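In: Sequence below, structure please.
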Amino acid sequence: MKKFLLLFLLLIPSMFAAAQQFSQYNTGTLFDSFENPSQRSFIRDSSYNMASNFLIPNFGGYAFLTGNAQRSVQTRLFDERYDNSQLKVGEGKLNHVIGNTGVYLLMFKWYAGMQGDKEMGISFKTKGEANGTITDESIALFNGSANFQNQAYNQILNSKGYYQTYHQIGFSYREKLSKRAAFGFKVNFLMGLQYQEILINNSSIAFDKAADRAELALDGLYYASENAGRFKASTFAPNFRNPGASVSIGGSYKNEGGYIWQGNVKDLGFIHWSGKSNTYRVLGSTTLTDLSRPWREDTVRNQLSNLLKSGYMSTGSFITPTDGVAEASVAKKYFFNYDRTFGLMPTLIVQKQLFYPGITGALVNHLQYNNLTITATASYNDLRLFNFGGQFMYKSPNFEFYLGSERLLPTGRMVLQRFGNNSAYTGADVFLGFSLKFGRPVESPLNASYIPMGEEKGFFGRFFDKIFGKRKGGGEL
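Out: Just a heads-up that it's a prediction; the model follows:
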C-alpha cells in the first residue's frame, strides 16, 4: 500500500486501507454477530454453545481512488513509471482516496443462557482507517517538472487527509427482548498505534527548469503521533500509550409481515493520542532539486517531509474520533420449497458516516440452498460510484466459511494488472472468514436435561416489557 495515496503513500510510507461487509448482513455468522450486535450466532437444538475463529484471522478491507490520478497510480504501482497523461495540471482537480480495514485476530462467543437467548463474546481486532483528497498536481510533482508548463502556480497543491491504526479489545452482549425484538451492544477498549494527518490550506510553487529546481511554499498543519511512519514489529505490539474507547449498539425487530428491521450505530468512539505526539504549524518554503533526475521521486518526498516538520512544533496529546457509522436495514426471507431449504433473502441497507462525509446504499441478496449461500451485493455512494460484489459461503449450524469481494470489477482489474483509461475508480476489496462451534449442544427447554422455570427473558427483556408491555404472538427473530 506504500504507493497508493501518493501524498500519504510517498510522504507517509505504508497505509492501512476493511470495513463492515454488507454481504454479511443477516447471515448469522460469528462475524455478523460481532459487527451487528443484535444478530444471533447460536441456534437452539442445532448449535453447540461456544464459537471461535481459533486465531485464524477473519479480515476484510478495501481501498479505492477516484479522479484523474488513477492512471498515474496504476503505472507507478505496477510499471515503476508515471503515466500522467490524464492529469489536468493547473486546475487543482481533486482525487479522493478512502481505505478501511479490519482484522479479527480473535473471536470467541458463548451461549450465556436460555432466558432471552443471551450471547456474550470477546474479541481482538486491528483496524485501519484512511480518508483524503489530493490534487492532480501533488501527484504530478513526484515525477518532477515534466508536466508543469507554466513557471509559477498558486493553490494547486492544497490537499488533505488522515490515517490511523489501532487495536480493539471488545466485549459483546446480545439478548432477545421478545419473540420479535432483539438488542445487542459491543464495548471496546482501543489502543492507538499510529496517526498522521495533513491539511494544506495554501500553496505555491515556482519552477526554474534551467536550474532543474523549484521553490515550494506551504501553509497548513501536520499531526503525527509518537512513532508515526515507523513500521516494525514493535510498532504493532499492544500498548496503553494511546487509550480510547468505542461502542456499537444495535437492535432488530421482525414485524407481523415477516420483515426484519435493523438499526446499528457502530464504532462510535475516540482515541487519546499520547503527550509525545507532535503538531506542526507548516509555514515555510523549500527548494526541490534534481527534478529531472532518476531519483526525483525520493528527492521530492524527502524535501516535502522535511518541510512539514520544519515549522513550529508543539508536543502534546490530542483526541481523534473513530470512523463511526449509522446503519438502517430491512430484509425478508422467501422460501421456494416446503422444507425451507431453498430460499432468497434480499436486504436493503443505508449507511451514513458520522464524523466524515459519506453515505452509501446497498442491496444484498442471499440465495441459499441447504448449507450453501451465494450472495450478490450492489451498492452506490455519494461519490456516484456503483459497486457490484459477490460472496460464497458454506454455513452449517457449527461450521462456517466465506470468501468474497464487494468490488469485483476493480478488484479483478487490480489483480490482473489490466486497467481501463475510463474507469470510475481504481481499487481493491476482499474479505474472508472462518469459525467453528464446539462444546455442549444448545437445547430448548423441552429437550434439555434441565428445564428453567418462568419466563425465558433476560434483564433487558424484562425491562423492555415494563416499558412496552408484554406482547403475544408473532414469529421468532
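In: drop to CA atoms for contacts and neighbour counts, all remaining ones
Out: OK.
In: Show me the contact partners of stretch 140-160.
Out: Applying C-alpha atoms under 8 Å, 6 or more residues apart in numbering, the external contacts of stretch 140-160 come out as 82, 84, 87, 89-92, 132-135, 137-138, 197-209, 291-292, 296-297, 300-301.
In: Please pick the buried ones from those residues.
Out: 82, 84, 87, 89-90, 92, 132-135, 137-138, 197-200, 202-207, 291, 296-297, 300-301 (16 or more other C-alpha atoms under 10 Å).
In: Now, those that are in strands?
Out: Among the buried ones among the contacts of stretch 140-160, DSSP state E puts 132-135, 197-200, 202-207 in strands.
In: Closest one of these to residue 225?
Out: Ranked by distance to residue 225 (C-alpha to C-alpha), those are led by residue 197 at 9.4 Å.
In: which residues touch the closest residue to that closest one other than its chain neighbours?
Out: Spatially, and ignoring its direct neighbours in sequence, residue 197 is nearest to residue 162 (4.1 Å; C-alpha to C-alpha, 6 or more residues apart in numbering). Going by C-alpha under 8 Å, 6+ apart, residue 162 touches 130-132, 195-198.
In: do that again at 6 Å, thanks
Out: By C-alpha atoms under 6 Å, 6 or more residues apart in numbering, the contact list for residue 162 reads 130-131, 196-197.
In: most surrounded residue in these?
Out: residue 130 (24 neighbours; other C-alpha atoms under 10 Å).
In: Just confirm it is within a strand.
Out: Yes. Counting by DSSP: H, G, I helix; E, B strand; the rest coil, residue 130 is part of a strand.
In: Next, the second sequence, to be compared with the first:
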Amino acid sequence: MRTNFKHTPVFCGILLLFLSSKVSAQQFSLYGTRTLWDSFENPAQSPFELNESRQFASNFFVPNSGVNLQFNGPAQVALKNILLYTNGLSVSNLDVDAPRFNKVNASENSYLLMLRLFKTVDYRRELGFSWQTRAESHGKLHNQALIVFKTANEQGINGIDRYLNRTGPNQLRGTDLQAQAYHQIGFTFREQYNQNFSYGIKLSYLSGIAHNSIKVRSGELDNDPASPGYRTFTVGGVLRSSYYDDIAWDDLRPNFRNPGMSLTLSSNLKLRDGWNVMTNLKDVGFIRWSADSYRNGADLNINTLDDAEDQLDKIQASLVRERYTSVINGKAEALISKEFGAFKPSALLSKSLFNNSGDIVLMNSFRYKVLQIGASGAYNLNDYFQFGGQLMLKSPNVEFFIGTDNLFQSYKTKVLLTDDPDQRLERVNEGIKGAAAYLGFSLKFGRIVSDPQNENYIPGINHRVPGTGFLNKIFGKRD
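Out: Below is the predicted model:
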C-alpha cells in the first residue's frame, strides 16, 4: 500500500505534511513525576521505590503517546479550510503586504515499548530499553508564499495578480520549514552516584521514516508584457525530500536505510532544604538519509498558469538524487522543584538547540494517596501560551495518566471536529490554533527491590533452592 502525493499541489502537500504529521510533544507535566515515561525522557530519574516497587517495569506494548500541534499566524483560517473542509486553499483574507510570518511547531512522541530493570541496590543502577516513534515539524511561512501558489481564481482575483500588485517587500526568502519522522531505539543507564546526585545516559539508534524541508532564499516573478497572462515564477532555495512522490509500507518499519544516532545526558541534584535540580542535554543527534533521497538541482522555474499537476511535474523533473544529513530536535533543559507535603511546584526551561523554539513552564501538582492532579502554564518563544491539565493514578507498581499541555485549544478543536459540517463552517473563524494530548500506562513486576537492611533475597541461595525448579517438580523423584 502506498500513499501518493502526485495529485496534490506541491507546496500545499509539503505544508500539510508539516501540519498533519504526528509531530517535540512536550508533555511538560510528566517531568519530575518518576513515571516510567519520565525515566526514559529524563534518564537520571528513577521509577522505582525501594522496599515497595518490583524489579521490572514495562508498558507491555500499550503506547505511551503524546502529540502537540501549534500554529501561530494570520493564515489560520486558510489552513483550516484545507484540513477541515473541501474548500481548498482560501487566501482571500490574507494581506500580501503584511510583514508577518506564520509559525508552525508540532511534535509527536509515542513509546511503543518500554522495559526497565532495577539492576543493583548498590548505587541503584538501572538498565532500560525503549522503542519509540517520533515526528517533529517546525518553521515559518510568509503569507506571500501561500498567495503565490494559489493559482485558481478566487472571487475573480488570481493569487499571482495579488502578488504582482503588492507594495510591501518580498519576504518569500524567509520561508523555512522542516518536517521529519523516525524510529528511536534507545538504551539507558542510570546510577545514583551518592545520596544527592544521580545521572543517566540514553544512547539511541535512529531509523528515518520520512523527511521534507524547504528553505527559500529568493523568489522572483517575471510578467512578460509580450505574452499577456504568461508569468514565470523563479524560486531560489533548497528543497529536500527523502522520497519522490509516494511512501511505501517498508519505509514505516525500522531499518538501516536511513540510519542515525542520538545521545541524551541527564543529571539530578538534591540541594539543601529539599530543592531538586534536573538538567538534560536531550536527543542531540542526526539522521543520514539514503542515496535515494532528493533535492532540487537548480532554481525552480514555474509557469504560474499551469495547473497544479503540471507544476508538480516540473518541480519533480528538477530533482536530483543526493544523500544528506538532518539533525533532530535536540534540547537543553533545566527543571527545579520542591515538595511541600502533598503539593509540588516546579519550573522548567527548555530550549531547542537547532531552531528558535523554546518553552518556559510553571507546573503545580497535588497528591492525595494514589491520585495526582496537575496544572501547567507554558510560554513558547514563538509567541504563544499554553495551559495544561493532568490526571494521574500512581502507586509503587501501577501508573496511568492522561493530560494535555493545551487544554482550552484542545477543547475548542474537539468541539469543532465533532460538529456537523454546517456548524464547523460557522465556527471556522474562532481562532483555533492548536491541540495537544497524551496518555500512558505502565506496570511493575518481579520481586520487591529492597535496601540492604531489608533484603531477604540472596543470589545463589534464594534464587534456586534445590528441588524447586519447574523441571524438577515434573521429573523429580517422589517419596
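In: residue closest to the middle of structure 2?
Out: Central residue of structure 2 (C-alpha atoms, centre = their mean): residue 107, 2.4 Å from the mean position.
In: That one is in contact with residue 20, isn't it?
Out: No. With contact defined as C-alpha atoms under 6 Å, residue 107 of structure 2 does not count as touching residue 20 (9.9 Å).
In: what about residue 310 of structure 1, neighbour count?
Out: 16.
In: Equivalent analysis for residue 31 of structure 1, please.
Out: Counted with other C-alpha under 10 Å, residue 31 of structure 1 comes out at 25.
In: before we move on, the earlier item: okay, among the contacts of residue 162 of structure 1, which ones form the most distant pair?
Out: Across the contacts of residue 162 of structure 1 (C-alpha to C-alpha), the longest gap, 11.1 Å, separates 131 and 196.
In: what's downstream of the longest helix along structure 1, the next helix or strand?
Out: Longest helix of structure 1, by residue count under DSSP state H: helix 296-308. Counting by DSSP states H and E, the element after helix 296-308 of structure 1 in chain order, helix or strand, is strand 312-315.
In: Counting neighbours, which bits of that following strand end up buried?
Out: Using 16+ other C-alpha under 10 Å as the test for burial, strand 312-315 of structure 1 gives no buried residues.
In: now the next helix or strand after it: how far from the chain's centre is it?
Out: Counting by DSSP H and E, the element after strand 312-315 of structure 1 in chain order, helix or strand, is strand 318-321. Remark: strand 318-321 of structure 1 is offset 18 Å from the chain centroid, using C-alpha atoms, centre = their mean, to the nearest Å.
In: go on, stretch 381-393 of structure 1?
Out: Stretch 381-393 of structure 1 sits 14 Å away from the centroid of its parent chain (C-alpha atoms, centre = their mean).
In: got the residue ranges for the helices in structure 1?
Out: Ranges of helices in structure 1, per DSSP H, are 8-11, 30-35, 70-79, 136-140, 296-308, 408-416, 459-468.
In: Please convert those helices to JSON lines, extending it with distance to residue 152 of structure 1.
Out: Output for those, formatted as JSON lines (distance: least, C-alpha to C-alpha, whole Å):
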{"stretch": "helix 8-11", "distance to residue 152 of structure 1": "23"}
{"stretch": "helix 30-35", "distance to residue 152 of structure 1": "50"}
{"stretch": "helix 70-79", "distance to residue 152 of structure 1": "23"}
{"stretch": "helix 136-140", "distance to residue 152 of structure 1": "12"}
{"stretch": "helix 296-308", "distance to residue 152 of structure 1": "17"}
{"stretch": "helix 408-416", "distance to residue 152 of structure 1": "36"}
{"stretch": "helix 459-468", "distance to residue 152 of structure 1": "66"}
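In: What is the burial count for the closest residue to residue 227 of structure 1 other than its chain neighbours?
Out: Spatial nearest neighbour of residue 227 of structure 1, chain neighbours left out: residue 194 (7.0 Å); criterion: C-alpha to C-alpha, 6+ apart. Burial of residue 194 of structure 1 is recorded as 23 neighbouring residues (other C-alpha under 10 Å).
In: just residue 291 of structure 2 next, same as before
Out: Residues near residue 291 of structure 2, counting by other C-alpha under 10 Å: 13.
In: Report the buried residues of stretch 218-235 of structure 1.
Out: Buried-residue list, stretch 218-235 of structure 1, by 16+ other C-alpha under 10 Å: 218-226, 228-229.
In: actually stretch 299-307 of structure 2, not the one I typed
Out: Neighbour-count burial for stretch 299-307 of structure 2 [16+ other C-alpha under 10 Å]: 299-304.
In: Run the chain-centre distance for that stretch.
Out: Using C-alpha atoms, centre = their mean, the offset of stretch 299-307 of structure 2 from its chain centre is 34 Å.
In: And for stretch 31-51 of structure 1?
Out: The answer for stretch 31-51 of structure 1 is 22 Å, by C-alpha atoms, centre = their mean.
In: got a list of contacts for that stretch?
Out: Residues outside stretch 31-51 of structure 1 that contact it (C-alpha under 6 Å, 6+ apart): 24, 28-30, 108-111, 174, 182-185, 250-251, 397-398, 436-444.
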